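> when you get a sec, could you give me coordinates for this:
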Amino acid sequence: DVYFLLAIMNRLFAENLINLGKLKDFTDDIEILRKISKEFSPETVEDLTGISASEIRRIASEFGTAKSAVCYGRMGVSIQKFGSLCHWLINSINILTGNFDRAGGAMFTAPAFDVLASAKGSNVFNRWQSRVRRLPEFIGELPVAALSEEILTEGEGQIKALITSCGNPVLSTPNGNQLDKALENLEFMVSIDIYINETTRHADIILPPATGLENSHYDVIFNTFAVRNTAKYSEPLFAKTDGAKYDWEIFQELVHRLSGETEHLKSEPPEVKLDLGLRYGKYKLTLEDLRENPHGVDLGALQECLPNRLLTENKRINLAPEVLVKDLQRLKTEALTVSEDFSFALIGRRHLRDNNSWLHNSERLVKGKNRCTLLINALDAERLNLQNKQMVKVSSRVGTIEIPCEITENIRRGVVSIPHGYGHGRKGVQLDTAKNHAGVSLNDLTDERVLDELTGNAAFSNVKVRLELM
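Next up is the predicted model:
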């Protein structure tokens, strides 16, 4: 991905397709991008990307001359060794072609409840590091790839107690088997969850909150990524069970007790903060306004908002942050690394009906043919003498699994794919439906040492693996 994006940028400069429009008035360091993209011509990267030089030229030309266009990436480009560079280049391509903060390009929402309204734009990266590997912090959080070692490595600061909330990191984080063993070593663990799953089975105490349809809902996160400004509040569909607590009641009670407070706790529902945020927001709405409009309120199309919405100190776009430019050197070194023993690249995939482990305990969603298969290119299968649905042993540095193969033309040679979220056969799991569709966990192969080294983010894609017939 990163080579492809650099080659697109290379052609935009070479064909004089740079046109920032209004962005030019508050954008810096354009020439640095010209310089760094110069060595990544389409001919240089076509073997690395599998995309011909002529095709890269065509895409760059059509993108640069289009009336409007947008380069977009999210999860797929994030979970790899160079995810940070990819997102930087995606934004840069949009900016260089003027497809940023204008209709038809990448635009920004103005949410009714705006989590960025009070942001000060200060540094929130690498202010401190993890204890064992010194991985960087981001907005107060450490990379999950560090969790196992922080539990298993003795010394001052060792994690000995853990609270999980509606997550299943044994299945969703790299080298799940190692985390599985690490959780056994904790002195105390609490899980806020409705399931006894691969992670919560280690908990000393499980605190089950009211379930989805018993909760009210206002979407804070995805209103930030929306394609139109809207606001919608959903009342609970059902009353919660007698004696049940909402998750916010559990959190507030835990904070109250752990802080040593002796006064009686008067819990405050999230609707209080929601109403305040709406009242002080751009549209001066109230929670009552949303209750009177149960299908939501349309707040209009996205509007241009830069430079006012910029959170940089000088209200300008810095196209070439030093930390990202320096990381290109790691990219050049990586291109020379080849593993003969682990010759396949493993990527994940998500199915519409069972795209994470939460959905696997619903018969309606998991029924049908087995979807926990290893996708492999037909030519690779022929070379290995593999038959469709034959069991294959897949090994990486951290582990080995056995899985049936599914031969297809819809995956590149040298690449194999396993879906995310399976692996329900572990002892102690109490998910009756999921156990009948147990499958194997992709993350028993992913490697906690393979990271986007700039951020510490786990590289779940392009994990090097070996295939063996069974």
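
> use CA for all of it now, contacts and neighbours both
Will do.

> hang on, residue 466 in a helix?
No: according to DSSP: H, G, I helix; E, B strand; the rest coil, residue 466 belongs to no helix; its state is strand.

> biggest strand in this protein by residues?
strand 400-408 (DSSP state E).

> contacts for that one, please.
When contacts are defined by Cα atoms under 8 Å, 6 or more residues apart in numbering, strand 400-408 is touched by residues 372-378, 381, 387-395, 439-441, 444-445.

> can you show me the helices along the stretch 301-450 of the chain?
For the stretch 301-450 of the chain, helices defined by DSSP state H, counting those that start in this stretch occupy the ranges 322-334, 363-366, 378-383, 432-435.

> same question, the stretch 1-150 of the chain
Along the stretch 1-150 of the chain, counting by DSSP H, counting those that start in this stretch, helices occupy 2-14, 30-37, 42-49, 53-65, 75-78, 83-96, 147-152.

> follow-up on the earlier one: buried ones in the longest strand of the chain?
401, 402, 403, 404, 405, 406, 407 (16 or more other Cα atoms under 10 Å).

> comparing the helices of the stretch 301-450 of the chain, which comes out most buried?
Among these, ranked by average contacts under mean count of other Cα atoms under 10 Å, first place goes to helix 432-435 (a mean of 18).

> any idea how far residue 401 is from the nearest residue in space to residue 153 that is not next to it in sequence?
Excluding the flanking residues, the one nearest residue 153 by Cα to Cα, 6 or more residues apart in numbering is residue 132, at 7.5 Å. To residue 401, residue 132 is 28 Å away according to Cα to Cα, to the nearest Å.

> go on, residue 468?
11 Å.

> joint contacts of these two?
393, 394.

> where along the stretch 301-450 of the chain do the strands fall?
317-318, 344-349, 374-377, 391-395, 400-408, 415-419 (DSSP state E, counting those that start in this stretch).

> likewise the stretch 101-250 of the chain?
Using DSSP E, counting those that start in this stretch, strands in the stretch 101-250 of the chain cover 125-129, 136-138, 161-165, 188-192, 205-207, 217-218, 229-231, 233-234.

> want to throw the ones you listed into JSON lines with distance to residue 298 and mean neighbour count?
As requested, the strands of the stretch 101-250 of the chain are arranged in JSON lines below (distance: least, Cα to Cα, whole Å; neighbours: other Cα atoms under 10 Å):
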{"stretch": "strand 125-129", "distance to residue 298": "35", "mean neighbour count": "15"}
{"stretch": "strand 136-138", "distance to residue 298": "33", "mean neighbour count": "18"}
{"stretch": "strand 161-165", "distance to residue 298": "32", "mean neighbour count": "15"}
{"stretch": "strand 188-192", "distance to residue 298": "35", "mean neighbour count": "19"}
{"stretch": "strand 205-207", "distance to residue 298": "37", "mean neighbour count": "17"}
{"stretch": "strand 217-218", "distance to residue 298": "14", "mean neighbour count": "16"}
{"stretch": "strand 229-231", "distance to residue 298": "5", "mean neighbour count": "20"}
{"stretch": "strand 233-234", "distance to residue 298": "12", "mean neighbour count": "20"}
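
> next, the second sequence, to be compared with the first:
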Amino acid sequence: MPRTALRICPLCEATCGLTLTIEGATVTGARGDREDVFSQGFVCPKGAAFGALDADPDRLRTPLVRRDGRLREATWEEAFDAIAAAVPALVREHGAQSVGVVLGNPNVHTMAGHLYPPLLLKALGTRNLFTASTLDQMPKHVSSGLLFGDPFAIPVPDLDRTDFLLLLGANPVESNGSLCTAPDFPGRLKALRARGGTLVVVDPRRTRTAKLADRHLAARPGSDALLLAALAHTLVEERLAAPGALRDQIEGFGELAEALARFTPEDVAPACDLTAVEIRDLARDLAAAPTAAVYGRIGSCTVEYGTLASWLVDVLNILTGNLDRPGGALFPLPAAGPRPRTAGSGKGFTLGRWHSRVSGHPEAKAELPMVALAEEIETPGEGRIRALISIAANPVLSAPDGRRLDAALAGLDFMVSVDPYLNETSRHAHVVLPPPPPSQSAHHDFAFNGFAIRNQVRYTRPAVPLDADRLDECEIHARLVLAVSGMHGTAGPAAVDELAIQATLGKETADPGSPLYGQDPARLAGLLTGENGPERRLDLMLRLGPYGDRFAGATTAGTDPQAGAGPAAEADSGTAARPGSGATAHPGSRTAAGSAPAGGSAGLGLERLLAHPHGIDLGPLRPRLPGVLRTRSGRIELLPDPIAAELPRLRAALAERPAGLVLVGRRHLRSNNSWLHNVPALVGGSNRCTLHVHPADAERLGLADGGRARVTADGGSLEVPVEVTDTVRAGVVSLPHGWGHDRPGTRMAVAAAAPGVNVNQLLDGRLLDPLSGTAVLNGFPVILTPLP
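The predicted structure is shown next:
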């Protein structure tokens, strides 16, 4: 008989709750969980295809070990024996920096990807960490670190209560949002307009999101920072800046006004391909809205001035008084995150604490730019990366100049890949460790709850029992930590979790500021619940988190888990910050914004969470300043020195004009980077690797719809099918990323049948946002040549 089970979808940042239909051990259907406290039944095509992804016949079941130059099936013991024999020996001979670690985007969609990489890096002692962040979101981490002292203090737009939303470089109707976890993002945008709010979209393409907007500004790609600077200048010049309650928490207001003095709308408009009137009108509308939020994402991050654009997004929220207030942009408070800190000065955020060996790229958030990986492998000398551990990453497709990286990976002494597929990157590994399908894994969203538009907590245990020949993903990671640290065969994977628990409790009980100060760590560890090490660690994080029971049962009656963040935390957290905001709960919500959280919030731990299988609603986001701040001054540092030093370079961009076409990427609703191209239900239709060209450009260049063209840039050239469409503005062409599944030695039959081309091969990796090390993947010049 078929049965049902709950599972949080791991396929994008929306984290929707699913109800799976299961026959035997096979997922035969997936629909939205209507009782989920966050997503309330919403599901997108990716989530609906959960079963097809879960049962993909190309998923690896057993480890692969390279023997005699070929990857062959092996036992789990053979795989970990090979790692334990190779990696520690390389470290002993060549030092810790001879090992590099690459973390791909799917890591933040799994529990294992959050819990174990920090332990792996500590065991290895390497600083050679490369992640997908420098291909995506690092500018936002850097700007938040400089403004607020914490790179993870990223405010998100209060979608359900705002009156005015300005989106730049974002297409959440297709992507479901990013650094803004919001199930049914399209429905929330429609609700914004239905309640009389305004949506403005800045994008060189008329995306599905732009089609919903009240106003669409098709600005020139890469000009986001200039536009935002002109908006901020206008607010100051026309005396529209009104930080309100933030006034006493910011420093550098006068210096900011002076730094932006030359970014007038009249100066900036030509570089943006907008009019000065359009820019001034937008600034005035932003200032006049009862509540407003500015939100920029990948299109404004993966450009030459990505960090400046990310910084200016929050500057605008600050200048309009919309940061840290309902209806504006607020800081989430995740249940498994750190408890609120006492307001005051902190350590601040520093860039460039070390640099890459070859090109001297500065680190950001303890990471080096992904574009530096190939040269760090191929360049001889002390500190050369000889071994690589790649976890859920496919940089051959996701990073610039995949051909160079492809060749570099082939020259490694040893490589480990944790990946369910033999893909363009993992095919180079000496050992491949395949995690089980998502139905056989537990799930809690550590990362995305930190960016969620509503505080809530959910956890789902595996929907299907683990196959006898597979290892749990957390166990794979724990065994990997043991293997690289020389403990293979001397301790079991549970020891890794217990050591992590002991370290956390030891720190808490020794901290005079902790509620556990002076208590016995061993006694506290004995109180943890859970069926395994990962669940015990989750229980610990929940108990120590802002809603946790601190091992003492329910918190004191009346205690507000979001309190203690300073005076601003006492501001109204109801449905409106001021009269006329028009704020309402999301359509279909059973818990109106500001009402008591379903199931309560105090005294949280794993057992309480398990008693609420559809999750616990912890209420709307509320003001948290100044408790969020970790700057040295204890205030918002409005014009940090690294930002001030970059502004002259931005001013120089006022004189720059592209001589020809520029290229931007694009999202597809049924795609997520390179992950999902092996699922038949998610390939085809509009999800195609074609080059979008405006009719005027097509006519000028002699390109025909359905024909082919050669696209050439600094990194190389590609031959692509042409799709003539007016959804992209003149002077701009668009090609999706994540494609190029045409390399030999992979095992992804569906993807290989419709491989597409790798847009990142057009780049050679030299173009970077200097503050964050993020690759410039959008707005770079290309040349088009028609092909017969």
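
> so which of the strands of the stretch 101-250 of structure 1 is nearest residue 279 of structure 1?
strand 229-231 (12.8 Å; Cα to Cα).

> gap between that closest one and the chain center?
Averaging C-alpha positions (Cα atoms, centre = their mean, to the nearest Å) puts strand 229-231 of structure 1 24 Å from its chain's average.

> and for that strand, what's in contact with it?
Outside strand 229-231 of structure 1, the residues that touch it by Cα under 8 Å, 6+ apart are 109-112, 218, 223, 290, 296-302.

> now flag whichever of those residues is closest to residue 68 of structure 1.
Distances from residue 68 of structure 1 to those, taken by Cα to Cα, are shortest for residue 302, at 15.3 Å.

> related to what we said a few turns ago, dump the strands of the stretch 301-450 of structure 1 to a markdown table, plus distance to residue 32 of structure 1.
Below are those laid out as a markdown table (distance: least, Cα to Cα, whole Å):
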| stretch | distance to residue 32 of structure 1 |
| --- | --- |
| strand 317-318 | 11 |
| strand 344-349 | 32 |
| strand 374-377 | 40 |
| strand 391-395 | 42 |
| strand 400-408 | 42 |
| strand 415-419 | 34 |
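
> quick one: residue 5 of structure 1 from residue 211 of structure 1, how far?
In terms of Cα to Cα, residue 5 of structure 1 sits 43 Å off from residue 211 of structure 1.

> alignment lookup: residue 63 of structure 1 to structure 2.
Aligned counterpart of residue 63 of structure 1 in structure 2: residue 286 (TM-score structural alignment).

> what residues does that match make contact with?
Taking Cα under 8 Å, 6+ apart as the definition, contacts of residue 286 of structure 2 comprise 164, 292, 320.

> need the residues you listed in CSV (columns: neighbour count).
CSV is the format used below for the contacts of residue 286 of structure 2 (neighbours: other Cα atoms under 10 Å):
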residue, neighbour count
164, 27
292, 33
320, 26
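
> rebuild those as CSV, extending it with distance to residue 752 of structure 2.
As requested, the contacts of residue 286 of structure 2 are exported to CSV (distance: Cα to Cα, whole Å):
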residue, distance to residue 752 of structure 2
164, 44
292, 45
320, 50
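
> surely residue 369 of structure 2 meets residue 361?
Yes: Residue 369 of structure 2 lies in contact with residue 361 (Cα atoms under 8 Å); the separation is 7.2 Å.

> looking at those two, which has the bigger crowd around it?
residue 369 (28 against 19; other Cα atoms under 10 Å).

> hmm, residue 433 of structure 2 is touching residue 422, no?
No: Residue 433 of structure 2 is beyond contact range of residue 422, at 10.2 Å (criterion: Cα under 8 Å).

> that older thread, shared neighbours of residue 369 and residue 361 of structure 2, which are they?
residue 773.

> any chance of the strands of the stretch 101-250 of structure 1 in CSV, with distance to residue 360 of structure 1 too?
CSV is the format used below for the strands of the stretch 101-250 of structure 1 (distance: least, Cα to Cα, whole Å):
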stretch, distance to residue 360 of structure 1
strand 125-129, 35
strand 136-138, 31
strand 161-165, 18
strand 188-192, 19
strand 205-207, 20
strand 217-218, 23
strand 229-231, 31
strand 233-234, 25
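
> out of those strands, which is closest to residue 454 of structure 1?
strand 136-138 (8.2 Å).

> just the angle for the longest helix along structure 2 relative to strand 387-391, thanks.
In structure 2, with assignment by DSSP state H, the single longest helix is helix 76-94. Here helix 76-94 of structure 2 runs at an angle of 130 degrees relative to strand 387-391 (axes from the mean of the first three to the mean of the last three Cα atoms, to 10 degrees).

> so for residue 332 of structure 1, which of the strands of the stretch 301-450 of structure 1 sits nearest?
Nearest to residue 332 of structure 1, of all these, is strand 344-349, at 18.8 Å by Cα to Cα.

> other SSEs contacting that closest one?
Helices and strands touching strand 344-349 of structure 1, by 3 or more Cα pairs under 8 Å, 6 or more residues apart in numbering; DSSP states H and E, are strand 415-419, strand 463-469.

> that strand vs structure 2, average offset?
Once fitted to structure 2, strand 344-349 of structure 1 is off its aligned match by 1.1 Å on average (mean Cα distance after the TM-score superposition for structure 1).

> so where is that strand in structure 2?
Going by TM-score structural alignment: strand 344-349 of structure 1 matches residues 661-666.

> how about stretch 79-97 of structure 1?
Aligning stretch 79-97 of structure 1 against structure 2 (TM-score structural alignment) gives residues 302-320.

> okay, buried residues for the matching stretch please.
302-320.

> how far does it sit from its chain's centre?
The answer for stretch 302-320 of structure 2 is 17 Å, by Cα atoms, centre = their mean.

> so who does the closest residue to residue 203 of structure 1 other than its chain neighbours touch?
Closest residue in space to residue 203 of structure 1, ignoring its immediate chain neighbours: residue 189 at 4.7 Å, by Cα to Cα, 6+ apart. Contacts for residue 189 of structure 1 (Cα under 8 Å, 6+ apart) come out as 161, 162, 163, 202, 203, 204, 205.

> which residue in structure 2 aligns with residue 295 of structure 1?
In structure 2, residue 295 of structure 1 lands on residue 614 (TM-score structural alignment).

> what's the distance between its match and residue 27 of structure 2?
19 Å.

> same question for residue 782 of structure 2.
45 Å.

> which of the two has more residues huddled nearby?
residue 27 (23 against 20).

> name the nearest residue to the more buried one, ignoring sequence neighbours.
Nearest to residue 27 of structure 2 is residue 51, by Cα to Cα, 6+ apart, at 4.9 Å.

> ok, the one you found touching residue 23?
No: Residue 51 of structure 2 lies out of contact with residue 23 (Cα under 8 Å); the separation is 11.2 Å.

> before I go, just wanted to say thanks for your time.
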